[in-house]
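S.K.: model the structure of this input:
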Amino acid sequence: MTQPKPKIVFFDIDETLYINRGEQRVPESAKTALRALKQKGIMTAIATGRTIAVLPEKILAVIEECGIDMIVSINGQYVSYRDKMLAAFPVDKQKVAELTGSLKAHQIAHAFVAREGLFTVLEDEHSAAALEALKLPYTQDSAAHERYDIYQMLVFYTEAQNDAVLPLLPQGDQIIRWHPHAIDLLQASGSKARGIEAALSKLGLQMSDAMAFGDGPNDMEMLQEVGFGVAMGNAVPELKAVADYVCPAIDDDGIYRGLVDLGVIDAGIV
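M.R.: Next up, the predicted model:
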């Protein structure tokens, strides 16, 4: 295995950098790792499915405390670098209007994901279960797409409802199931990898300069396309299968131990 020598390292949030269960926290060892990367002159970045407006308070504190440089949000659809927009890929407004109209007509709960927040339409037991699982703050607003650029949509339904819901969704768009009651609906070309590549090109960097840590299905393209992809020990099996390396689980100081084992940072007191 070639030892990675990244110039920038990307971290997914939920169950990679942030334990979103029980006490909900960023492991102290992960903070140590972030500081160690900065000390070595390696940039640090977030790469998440969340929009910036619904980042957990503890993640916002870590961004400030550890000097995280970049946030790749909404599965790569909106990228900010040191608080300034670097790349953005909004969905066509007419497409959004037509889709929400169709979903409302069939009483399918869904939500708009904008830079400004998460806005729900037609809440039900499916949306409640999914949004509660990640403790996602949201506002009920069926007209949000008229005021804000929409970068992604969430549609709330189970796999048992596929026959009823799938014909309503745009052909060719990506469907990524992140909860038994919810999917991310992305543009066909949308991914964390696209957002990362667009941002790095503006900074004069290549994908080969990047390293990334993730745990879920929406991290697949990111881990495959960066120079070195790391799956958490708690990652889904299909992500581990494409990763260059599998580090210990988040609960077992995975980020810190992975970076030390790979020689990216030096071992020290956690």
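S.K.: okay, CA-based contacts and neighbour counts for the rest of this
M.R.: OK.
S.K.: residue ranges of the strands in this protein, please?
M.R.: Along the chain, the segments classed as strands by DSSP state E run 8-11, 43-47, 70-73, 78-81, 84-88, 110-114, 117-121, 139-140, 150-155, 174-179, 182-186, 210-214, 228-231, 245-246.
S.K.: another one to check against the first:
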Amino acid sequence: MTNPRNRARPFDLVVLDLDGTILDLYHHKPISAAVQTAIAAVQAAGIPVTIATGRTLDYVRAHIAHLNITTPVVTTQGAVVGDPLTGKILYEADIPLPLARQAMAWIDAHPYITAVYFLDDDGHIVIYQNRRGPEPDFYAHVFGEVRAIQPRFADLVSGDDARPPLKFILVEDESSAGVDLVGDLRGLFSPGLNITRTHPRLVEGTAQGIDKGVGVLRLCERLGIDPGRALAIGDSDNDIPILQAVGFGVAMGNATPGVMAAAQWVAPPIEEDGAAVALRELVLTPMGIGQ
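M.R.: I've put the predicted structure just below:
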């Protein structure tokens, strides 16, 4: 009898978004047992699994250690590819300093609560927030661990020895009602910056040509994997470039309309373990592997 695990693999790589896809921190829920089991089964079948997220490498390492993922992960909106085991940075893409100075000056002149991300000499992300606000728990969740409050971001990028940032995140509030913040920032800084919405209230900026899809393509090149043989699952607009970069894109049932339009398959929402369902239906079952 033929071993079902020897059947042809439908994919050579599985790429998973984090928040809203396998991690539901907005409802204070960890990665579910069903998703953990599905990921373990995919890896046991010889198919590498990775993460592609806007979160930092340190954040990812803290939240996926129990998943035994050894494949490099795409983090910080594609600006950083790193080793989830050692924390070593394998690739980074900074915002050019002249453009970063323009962006920081604009942020300093506007009321949005904002965080800016830098890489320090030890390869760790350092996060600065420009001011405190009325939603400290929300800021802590979406930004990560902030090192300090820095009222003037321009000071962080001034001087000849300034370190360029990797990305920034702006939080929309009542002051942005009726404002097309994504459109405004693109009008000001494109094509120099890649501006994308990552949450109904979050707008992020990275260097031109840097997004999660580009990060996945760089990872595939590093691994010697044809991106056309990769499967990706996501839920937010910043996942659209991933779904467009790989051979098969899956939208979560809780995904935005843009993600739905870019996907070839729609999984149940995160509350129903949609990522686990997708992995079973699209990866494990075709290989004859049950759970």
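S.K.: please state their TM-score.
M.R.: TM-score of the superposed chains, computed with TM-score structural alignment, normalised by the length of structure 1, equals 0.84; 261 aligned residues with a CA RMSD of 2.7 Å.
S.K.: and the strands of structure 1 as a markdown table, adding mean neighbour count and distance to Ile196 of structure 1?
M.R.: Formatted as a markdown table, the strands of structure 1 follow (neighbours: other CA atoms under 10 Å; distance: least, CA to CA, whole Å):
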| stretch | mean neighbour count | distance to Ile196 of structure 1 |
| --- | --- | --- |
| strand 8-11 | 24 | 9 |
| strand 43-47 | 23 | 8 |
| strand 70-73 | 28 | 7 |
| strand 78-81 | 22 | 8 |
| strand 84-88 | 16 | 9 |
| strand 110-114 | 27 | 18 |
| strand 117-121 | 22 | 21 |
| strand 139-140 | 14 | 28 |
| strand 150-155 | 26 | 15 |
| strand 174-179 | 17 | 18 |
| strand 182-186 | 22 | 16 |
| strand 210-214 | 28 | 9 |
| strand 228-231 | 28 | 13 |
| strand 245-246 | 20 | 20 |
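S.K.: with distance to Glu238 of structure 1 as extra columns, can I get these in JSON lines?
M.R.: Formatted as JSON lines, the strands of structure 1 follow (distance: least, CA to CA, whole Å):
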{"stretch": "strand 8-11", "distance to Glu238 of structure 1": "18"}
{"stretch": "strand 43-47", "distance to Glu238 of structure 1": "19"}
{"stretch": "strand 70-73", "distance to Glu238 of structure 1": "22"}
{"stretch": "strand 78-81", "distance to Glu238 of structure 1": "26"}
{"stretch": "strand 84-88", "distance to Glu238 of structure 1": "28"}
{"stretch": "strand 110-114", "distance to Glu238 of structure 1": "26"}
{"stretch": "strand 117-121", "distance to Glu238 of structure 1": "28"}
{"stretch": "strand 139-140", "distance to Glu238 of structure 1": "33"}
{"stretch": "strand 150-155", "distance to Glu238 of structure 1": "22"}
{"stretch": "strand 174-179", "distance to Glu238 of structure 1": "13"}
{"stretch": "strand 182-186", "distance to Glu238 of structure 1": "17"}
{"stretch": "strand 210-214", "distance to Glu238 of structure 1": "12"}
{"stretch": "strand 228-231", "distance to Glu238 of structure 1": "10"}
{"stretch": "strand 245-246", "distance to Glu238 of structure 1": "12"}
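S.K.: how close does Pro268 of structure 2 sit to Met252 of structure 2?
M.R.: Noted for Pro268 of structure 2: a distance of 6 Å to Met252 of structure 2, by CA to CA, to the nearest Å.
S.K.: which residues do the two both contact?
M.R.: Taking CA atoms under 8 Å, 6 or more residues apart in numbering as the criterion, Pro268 of structure 2 and Met252 both touch Gly274, Ala275.
S.K.: higher neighbour count, those two?
M.R.: Neighbour count, other CA atoms under 10 Å: between Pro268 of structure 2 and Met252, Met252 has more, with 27 against 17.
S.K.: show me the contacts for the more buried one.
M.R.: Thr21, Ile233, Gly234, Asp235, Met260, Val266, Ala267, Pro268, Pro269, Ile270, Gly274, Ala275.
S.K.: quick check: closest non-adjacent residue to the fifth one.
M.R.: Ranked by CA to CA, 6 or more residues apart in numbering and with sequence neighbours excluded, the top spatial neighbour of Met260 of structure 2 is Ala251, at 5.5 Å.
S.K.: residue in structure 1 paired with the one you found?
M.R.: Alignment of Ala251 of structure 2 against structure 1 is given by TM-score structural alignment, with Ala231 as its counterpart.
S.K.: would you agree that match is in contact with Lys240?
M.R.: Yes - contact between Ala231 of structure 1 and Lys240 holds when scored by CA atoms under 8 Å: they sit 5.4 Å apart.
S.K.: distance of the spatially most central residue of structure 1 relative to Thr158 of structure 1?
M.R.: Nearest to the mean C-alpha position of structure 1, by CA atoms, centre = their mean, lies Thr48 at 1.9 Å. As judged by CA to CA, Thr48 of structure 1 and Thr158 of structure 1 stand 23 Å apart.
S.K.: what about the helices in the stretch 101-250 of structure 2?
M.R.: Assigned by DSSP state H, counting those that start in this stretch, the stretch 101-250 of structure 2 shows helices spanning 136-143, 181-189, 212-223, 240-245.
S.K.: so which of those gets nearest Thr71 of structure 2?
M.R.: helix 212-223 (8.9 Å; CA to CA).
S.K.: which secondary structure elements does the closest one contact?
M.R.: strand 73-75, strand 80-82, helix 240-245 (3 or more CA pairs under 8 Å, 6 or more residues apart in numbering; DSSP states H and E).
S.K.: check the mean deviation of the longest one from structure 1.
M.R.: Taken against structure 1, helix 240-245 of structure 2 registers an average deviation of 0.9 Å after superposition, with mean CA distance after the TM-score superposition for structure 1.
S.K.: what of the second one?
M.R.: Its match in structure 1 and strand 80-82 of structure 2 itself, once the structures are fitted together, sit a mean 0.8 Å apart by mean CA distance after the TM-score superposition for structure 1.
S.K.: what range does that strand cover in structure 1?
M.R.: With TM-score structural alignment as the criterion, strand 80-82 of structure 2 aligns to 78-80.
S.K.: how far is that stretch from where the chain is centred?
M.R.: 12 Å (CA atoms, centre = their mean, to the nearest Å).
S.K.: same question for stretch 108-117 of structure 2.
M.R.: 20 Å.
S.K.: pull the contacting residues for the aligned partner of Asn130 of structure 2 in structure 1.
M.R.: Per TM-score structural alignment, the equivalent position to Asn130 of structure 2 in structure 1 is Val121. By CA under 8 Å, 6+ apart, the residues touching Val121 of structure 1 are Lys104, Ala109, His110, Ala111, Phe112, Gln140, Asp141, Ser142.
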